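> build me a model:
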Amino acid sequence: MTPRDTADTNSDGPWSDLDRPPLNAPALRRGLVREGGLWTGVELVRATGSTNSDLVGLAAAGKAAEGTVLVAEEQTAGRGRLDRRWTAPPRSGLFFSVLLRPAKVPVDRWGWLPLLTGVAVATGLSRAAGVDTALKWPNDLLVTVGGEERKAGGILAERAGDDGVVIGVGVNVSLRAEELPVPQAGSLALAGAVSTDRDPLLRAVLRSLEEWYGRWRSAEGDAGVCGLQETYVAGCATLGRVVRAELPGDRSVVGEAVAVDGDGRLVIVNEAGVREAVGAGDIVHLRSA
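You can find the predicted model right below:
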C-alpha cells in the first residue's frame, strides 16, 4: 500500500460525483497535525481493502508512529465486529483508522478504547453535523431516521503488537435510501444532518478523539476519574432496554441492560434477578424495559 492524496480528475476519479467531493489531505494535515498534539500524520488513499488491516501492518513493520491516521475514500473489504463486511459507495462516508500506544495505561483498561472512541465520534458529529448520535454497546453508532433507530457507523479495535491498538471507524455520511446495504442502516444525511461536508466532520471527530484520549490517558485509564464512564452511560441507547447478548460459545443472555461497569462491561439482569457482566458479545435490542 502506498498512501497518496486523491487528486485525479478522470471519469472514474474523485470528481465523478460532484455531490461527494474528495477529502483535502493537505488541509486535514494543516488542521490536525501540530507540535505536541496527538496526531502525527494523516495519510489519504483512494481505495483500500481495510484501513485497519493496513495500519496494523504498518505498525508491525515499524512504519507508523502513535497518532498516525489512515483515511480511505473507499474500503473494499471493510470489517466490523465478528468479521462482518462494511461496504459503502466511494466518498459517501468517513472510513479511517488511528494508531494509539497508551503506554502508561494498564492493559486491562484498554477495553475502554472502543467506548471512548464512540463517545468522541458522537460528540464530534453532534458539533459538526448537528445530528444526535446514540451509542449501542459496545461499538455501534445509532441515528434516528423517520422515527426509527438506525445504525450509521461502527468501531473496530485491534491490537497492534504488544504496545499498540488500531481503532477503525466507519460512518455513513451521505448515503441515500436506495444505497443502504440493509434496511436497518442509516446515514447522517438521512438523519437530517445540517452538513455532510466530510472535511470538517473528520476534523471534528479527530479533535474530539484527541481530547477524550488525552483525558483518559492522563487518568491512567480510569474511566470514572476522567468522566468517560459517566458520559458513555449518558449516551448509551442500550441501557434501560431488554436485550439479548449472544456470547462466545453459543451462549446467550436475555435481560435488562442496567449499567456499564468500571471495566466497560455491560451489566445485564435476567428475569430471575441474576446480574451478569458481559465483556464481549453481540447485543440485540429487544424492547424498552
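> please count neighbours and contacts with C-alpha atoms only from this point.
Fine.
> list the contacts of the biggest strand by length in the chain.
Among all segments of the chain classified by DSSP state E, the strand with the greatest residue count is strand 148-160. The list of residues contacting strand 148-160 from outside it, by C-alpha atoms under 8 Å, 6 or more residues apart in numbering, reads 52, 56, 59-60, 79-81, 113-114, 117-118, 139-144, 165-173, 184-188.
> distance between the ends of stretch 160-167?
End-to-end distance of stretch 160-167 (C-alpha to C-alpha, to the nearest Å): 10 Å.
> and that stretch, what's buried?
160, 164-167 (16 or more other C-alpha atoms under 10 Å).
> stretch 220-238 now?
Applying 16+ other C-alpha under 10 Å to stretch 220-238 flags 220-223, 226, 228-229, 232-233, 235-238 as buried.
> between the residues you listed, which sits nearest residue 123?
Checking the buried residues of stretch 220-238 against residue 123 by C-alpha to C-alpha gives residue 235 as the nearest, at 9.8 Å.
> so residue 238, which of the three states?
Each residue gets one of three states, and residue 238 gets coil by DSSP: H, G, I helix; E, B strand; the rest coil.
> to compare against the first, here's another:
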Amino acid sequence: MTPRDAADSRWSDLDRPPLNAAALRRALVREGGLWTGLEVVQRTGSTNSDLVARADEGKAAEGAVLVAEEQTSGRGRLERQWTAPARSGLFFSVLLRPAEVPVARWGWLPLLTGVAVATGLSRAAGVDTALKWPNDLLITVGGEERKAGGILAERAGDDGVVMGVGINVSLRAEELPVPQAGSLTLAGAVTTDRDPLLRAVLRSLEDWYGRWRRAGGDPTASGLQETYAAGCATLGRHVRAELPGDRSVVGEAVAIDGDGRLVLATEEGGREPVGAGDIVHLRPA
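Next up, the predicted model:
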C-alpha cells in the first residue's frame, strides 16, 4: 500500500470510522416516512450540487438523502468554502418538495432546518447549541462562541428545494479551517459517533418538516417561529447587517418576522427587516 493509499483508507483514522449506510437506511427509510432513500459516498465535490443535478434529471424523489464522507468543494452561503478532513463531520443534503406550502413561505426552510439540526444535536451530542440568523449553528468552546455548522438551500427545478447541511463533529483544534470555527468534540460532546448523530438530526428534520407542512407552512401555527426565536443567538444582540449592494445597517436584532426576516432596531430609531445578507455579531464596546 502506498502512502497515498494509506491516507485514503477508510480506516486510516481509527477515531473516525465510516458511516454504516445499511444501518442508517434500516433506521430511517420506512413506509410512510419522509426519507425515501439514503446513499453514502466516499468523496464528492458537493452533495448539494449532486442532489440538485439528480432532481433536475428526474432521478431523485422527495426524501432522498445524500451523504458524503468527504466534500472537496463544499459551499456555504455567499459561495464560501467548507472544508474538513474525511469522516470528521456530517456533510449531507436532502431533497424536499413541499407542494402543499405556498412558495412565499419556502424561505422558512433554512430556518426550519436550523431548528431541526440544533434540536437533534442537543439531544444526541449533549451540546448546547444556538442559531445565528439565518443559517449558522453555534456552540461554545472555552467560553467563546464558535461556528460548528451551516445550512445552504438551493432550488431544484420548479417544485423542489435541496437543503445542505455541514456539521463539524470531530475536528481537533489544529484542523479548524479558521480560528472562529468549532466542533462538537471541542465543545465536549458526549459522543462523536456520527451514525446516531445523523439519525437524530434526520428524525428531528422529519418531525419539524411534517409540522410545518401540515400547517401549510404557517410559521406560527407550526411553532417554528417561536422555537427559532427562542434558540436564536442573534436576537438581543447589537449586529451589523452587510446587505447586497455594499450597504450595511447597524442596530439591535429585535425580532424574527412572519417571513423569517431579521428585524433590526436601527440607531436612527427605525425598524428594518433584513431578508438576505451577512450578519456580524458585534461585541460590546
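> please narrow the buried residues of stretch 220-238 of the first structure to those residing in strands.
Judged by DSSP E, these include no members of strands.
> before we move on, back to that, now, which of the contacts of strand 148-160 of the first structure lie within helices?
When helices are assigned by DSSP state H, the members of the contacts of strand 148-160 of the first structure inside them are 52, 56, 59-60, 113-114, 117-118.
> for the first structure, what spans make up the strands?
Remark: strands assigned in the first structure by DSSP E are 41-45, 68-72, 78-79, 85-86, 93-100, 134-136, 140-145, 148-160, 164-172, 241-247, 251-260, 266-269, 275-278, 282-288.
> so where is the second one in the second structure?
Per the alignment by TM-score structural alignment, strand 68-72 of the first structure matches residues 64-68 in the second structure.
> and the aligned partner of residue 48 of the first structure in the second structure, how far from residue 200 of the second structure?
Residue 48 of the first structure is assigned residue 44 in the second structure as its aligned equivalent, the criterion being TM-score structural alignment. From residue 44 of the second structure across to residue 200 of the second structure, the span is 24 Å (C-alpha to C-alpha).
> one more: residue 246 of the second structure?
The separation that residue 246 of the second structure has from residue 200 of the second structure, given C-alpha to C-alpha, amounts to 39 Å.
> got it, and residue 165 of the second structure?
In this view, residue 165 of the second structure and residue 200 of the second structure are 14 Å apart by C-alpha to C-alpha.
> which residues touch the counterpart of residue 114 of the second structure in the first structure?
Residue 114 of the second structure maps onto residue 118 in the first structure, with residues paired by TM-score structural alignment. Residues in contact with residue 118 of the first structure (C-alpha under 8 Å, 6+ apart) are 135, 139-141, 155.
> which one's more surrounded, residue 44 and residue 200 of the second structure?
Neighbours per residue, other C-alpha atoms under 10 Å: of residue 44 of the second structure and residue 200, the larger number sits with residue 200, 22 against 16.
> and the aligned partner of the more buried one in the first structure, what is it in contact with?
Using TM-score structural alignment as the criterion, the counterpart of residue 200 of the second structure in the first structure is residue 204. With C-alpha under 8 Å, 6+ apart as the criterion, the residues that contact residue 204 of the first structure are 124-125, 127-128.
> 6 Å - rerun?
For residue 204 of the first structure, the contacting residues are residue 124, taking C-alpha atoms under 6 Å, 6 or more residues apart in numbering as the criterion.
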